[in-house]
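>>> Give me a model of this one.
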Amino acid sequence: MNRLYSWPLSIFAASLLLGTAGLAHAQKKEHGESIHRDSVYNNSRYMQDFPTHLLMVQPPWNKPIYNGTELTVPGLQNVPDIHGDVNNPQLVVYFAGNQYMLVNQLMRDFMKAYPQYKRVVAFTLPPGRLITAIKRGNGILIGNMHVNLKPDILTAGHGSIMHLQNTMHWFSKVEVYAKNKLAIMVYEGNPQHVKGMLSLARPELQLCMPNPEWEGIAKHAIIPALKKTGGESLVNVVYREKVKNGTTFLTHIHHRQTPVRIMEHKCSAGVVWYTEAYFHSRIAHHPTAIINVPEKDNKVVAYTAGMMKHAPDPKAARDFMKFMVGITAQKLYRKYGFMAP
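Presented below is the predicted three-dimensional model:
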């Protein structure tokens, strides 16, 4: 089956312009000394004289799956959310974007388990935008690069996948493979003394919050959690009043923007998936910290994979669905703080 909606108009170019201004102070000296340059991703990809403290906070925060002539420039020319090979791939997976921290290793492990698949690619972007791209059939545009590949697998929150199945009948099989909960990400040391969801209503607190228009975490997790904590009035303050007065920034690429903006001191706090806060604080050792949300105020959401009925490579899709619930993939998800399905 034809993998393309139409032939890609691919021009390799800059994407996700994440500025480096103001980051010089974002990484304290002890972090620069205690973390090896290769601990998060292979910084030798880049200019050796590029400041370590900037490399530490710039995406993609992982090693590339494939080798090639390196054209990446940190903070300027970077495509952190396309993982793999877009050239006639044997498997295309559209991932809910909050799994960016483990997808490279996940795809490597899959190719090791199923060596017949040499060319794979995964996209870690907001699922609402990926679903829109599938519905429109016009692909994904990042900067000047157009990628128009039909996915074999789509992953998103369980509610979103089941809604698509009930209304659009997209999938031949669905499988829950992980769960997650909410946390609040703040700068290291929590200088603004954020204590929980109620703190988000403070007028002076600059927030990064995912846009409910296309981020499932906002609609299906954060807003319900805010209601559980402080009622509709807390939702109104965080998502209406503070947006109107400019103290809530609504993100576009939520999983990337929140940590970078916090490390740039453009935001003081942001509600994220626990695994995002865990990755940046405990694994990448970025200057961020985790504020746990009590269980009574939290919201647990299941992640579900759907095999597309019209998957270009149904055999690869079936193998990947089996792999996702197997021991290797599940062990990797636990390592990065995800809950068992």
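>>> Every contact and neighbour count from this point should use C-alpha atoms.
Will do.
>>> Which positions in the longest strand seen in the chain come out as buried?
When the chain is parsed with DSSP state E, its longest strand is strand 171-180. Using 16 or more other C-alpha atoms under 10 Å as the test for burial, strand 171-180 gives 171, 174-180.
>>> Likewise for stretch 295-308?
Buried residues in stretch 295-308 (16+ other C-alpha under 10 Å): 297-299, 301-308.
>>> where along the stretch 51-200 of the chain do the helices fall?
52-57, 103-113, 127-136, 158-168 (DSSP state H, counting those that start in this stretch).
>>> Mean neighbour count and distance to Met324 added to those, as JSON lines?
Shown next, in JSON lines, are those (neighbours: other C-alpha atoms under 10 Å; distance: least, C-alpha to C-alpha, whole Å):
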{"stretch": "helix 52-57", "mean neighbour count": "20", "distance to Met324": "29"}
{"stretch": "helix 103-113", "mean neighbour count": "18", "distance to Met324": "9"}
{"stretch": "helix 127-136", "mean neighbour count": "17", "distance to Met324": "18"}
{"stretch": "helix 158-168", "mean neighbour count": "15", "distance to Met324": "15"}
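>>> one more to line up against the first:
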Amino acid sequence: MRRAAAAIMVGLSLALTGCSAGAEPPSDSPDGELTVFAAASLSGAFDQLAEDFEAANPGTDVLPITYDGSAVLATQLLEGASADVFASADGRNMAKVTDAALAGGAAAFATNTLEIAVAPGNPLGVTGLDSLADSELIIVLCTAEVPCGTASETLIEAAGITITPASEEQNVTAVLSKVKSGEADAGLVYRTDIQAAGDEVTGVEIASADAAVNVYPIVSLADTPNPALAAAFVDYVLSPTGQKVLAAFGFGAP
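Predicted coordinates:
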């Protein structure tokens, strides 16, 4: 596995753009269509948030959310893709967007850590990161450019082990899919992915997982044609109502 120099961003400090974790949705209901780019690990939670937001704000339409690795989404925005809101799984890829003046300050809204996904029942007896150094196991990881890959490298390097992955994927969903299908014996994914997968996989906790906490930021983009609607969705994610949804999907508080 390529060893990236960048370490995982822990304790991310982000400037809030007129909103806070305790903010409630605005009293005047916005309307219009909303385009959201979000990290792949947010798929279940953000689908639910979008549905709830539309129900709370008649006249709004959250278009099908674009999910992918945060690095992929940031690159698309830098290359001119149009969106109203961007939710990243880390601050490094969010900074690419804000540093390019495509958005103002971002707000942290959730945290996540890694677990090892294995086949149901853990038939190969994986007990932790050390088990993944076994050359007979087929291991899949995220590529280092995306947040789950950066976090994986941080934990593997801290453990002092060498893992040779069979493949490196562009997002965490692809890693989980290979474990589900039996193409891989194990993969490093977020704890929220393990929860969402139900009985399709078994999760093996990583004792040192807290050494690589991913902090998720969200921002409304500068070129949004409907800034009021974009800000309202960001506020909804940050509100107690939005935070309850995220917690139900296994995300930690920011």
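>>> would a markdown table of the buried residues of stretch 295-308 of structure 1 with distance to Ile327 of structure 1 be doable?
Below are the buried residues of stretch 295-308 of structure 1 laid out as a markdown table (distance: C-alpha to C-alpha, whole Å):
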| residue | distance to Ile327 of structure 1 |
| --- | --- |
| Asp297 | 31 |
| Asn298 | 28 |
| Lys299 | 26 |
| Val301 | 21 |
| Ala302 | 18 |
| Tyr303 | 17 |
| Thr304 | 17 |
| Ala305 | 16 |
| Gly306 | 19 |
| Met307 | 20 |
| Met308 | 23 |
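>>> Which parts of the stretch 201-341 of structure 1 are helices?
Using DSSP H, counting those that start in this stretch, helices in the stretch 201-341 of structure 1 cover 216-217, 223-236, 242-244, 254-263, 274-278, 314-324, 327-335.
>>> how far out from the middle of the chain is the shortest one?
On the basis of C-alpha atoms, centre = their mean, to the nearest Å, helix 216-217 of structure 1 sits 12 Å off its chain's mean C-alpha point.
>>> so where is it in structure 2?
Mapped onto structure 2 using TM-score structural alignment, helix 216-217 of structure 1 covers residues 147-148.
>>> Quick check: the matching stretch compared with structure 1, mean distance?
Averaged over the aligned pairs, stretch 147-148 of structure 2 sits 1.7 Å from structure 1 after superposition, using mean C-alpha distance after the TM-score superposition for structure 1.
>>> Run through the strands of the stretch 1-150 of structure 2 in chain order.
32-34, 36-39, 60-62, 66-68, 85-87, 107-112, 114-118, 139-142 (DSSP state E, counting those that start in this stretch).
>>> Put together CSV for the ones you listed, with distance to Gly250 of structure 2 on each row.
Shown next, in CSV, are those (distance: least, C-alpha to C-alpha, whole Å):
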stretch, distance to Gly250 of structure 2
strand 32-34, 25
strand 36-39, 15
strand 60-62, 23
strand 66-68, 18
strand 85-87, 17
strand 107-112, 8
strand 114-118, 12
strand 139-142, 20
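>>> if we can go back for a sec, dump the helices of the stretch 201-341 of structure 1 into JSON lines; add mean neighbour count as well.
Output for these, formatted as JSON lines (neighbours: other C-alpha atoms under 10 Å):
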{"stretch": "helix 216-217", "mean neighbour count": "24"}
{"stretch": "helix 223-236", "mean neighbour count": "18"}
{"stretch": "helix 242-244", "mean neighbour count": "17"}
{"stretch": "helix 254-263", "mean neighbour count": "24"}
{"stretch": "helix 274-278", "mean neighbour count": "24"}
{"stretch": "helix 314-324", "mean neighbour count": "18"}
{"stretch": "helix 327-335", "mean neighbour count": "15"}
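>>> Redo those helices as JSON lines? Include distance to His286 of structure 1.
Formatted as JSON lines, these follow (distance: least, C-alpha to C-alpha, whole Å):
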{"stretch": "helix 216-217", "distance to His286 of structure 1": "23"}
{"stretch": "helix 223-236", "distance to His286 of structure 1": "26"}
{"stretch": "helix 242-244", "distance to His286 of structure 1": "27"}
{"stretch": "helix 254-263", "distance to His286 of structure 1": "8"}
{"stretch": "helix 274-278", "distance to His286 of structure 1": "10"}
{"stretch": "helix 314-324", "distance to His286 of structure 1": "28"}
{"stretch": "helix 327-335", "distance to His286 of structure 1": "18"}
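>>> follow-up on the earlier one: between the strands of the stretch 1-150 of structure 2, which one is nearest to Ala158 of structure 2?
For Ala158 of structure 2, the closest of those is strand 114-118, at 14.0 Å, according to C-alpha to C-alpha.
>>> Counting by contacts, list what that closest one packs against.
Under the contact definition 3 or more C-alpha pairs under 8 Å, 6 or more residues apart in numbering; DSSP states H and E, strand 114-118 of structure 2 sits against helix 147-159, helix 172-181, strand 186-190, helix 191-197, strand 202-205.
>>> can you rerun that using 7 Å?
strand 186-190, helix 191-197, strand 202-205 (3 or more C-alpha pairs under 7 Å, 6 or more residues apart in numbering; DSSP states H and E).
>>> Quick one: average offset of that strand versus structure 1, please.
So strand 114-118 of structure 2 averages 0.6 Å relative to structure 1 (mean C-alpha distance after the TM-score superposition for structure 1).
>>> Go ahead and measure how far that strand is from the middle of the chain.
Remark: strand 114-118 of structure 2 is offset 15 Å from the chain centroid, using C-alpha atoms, centre = their mean.
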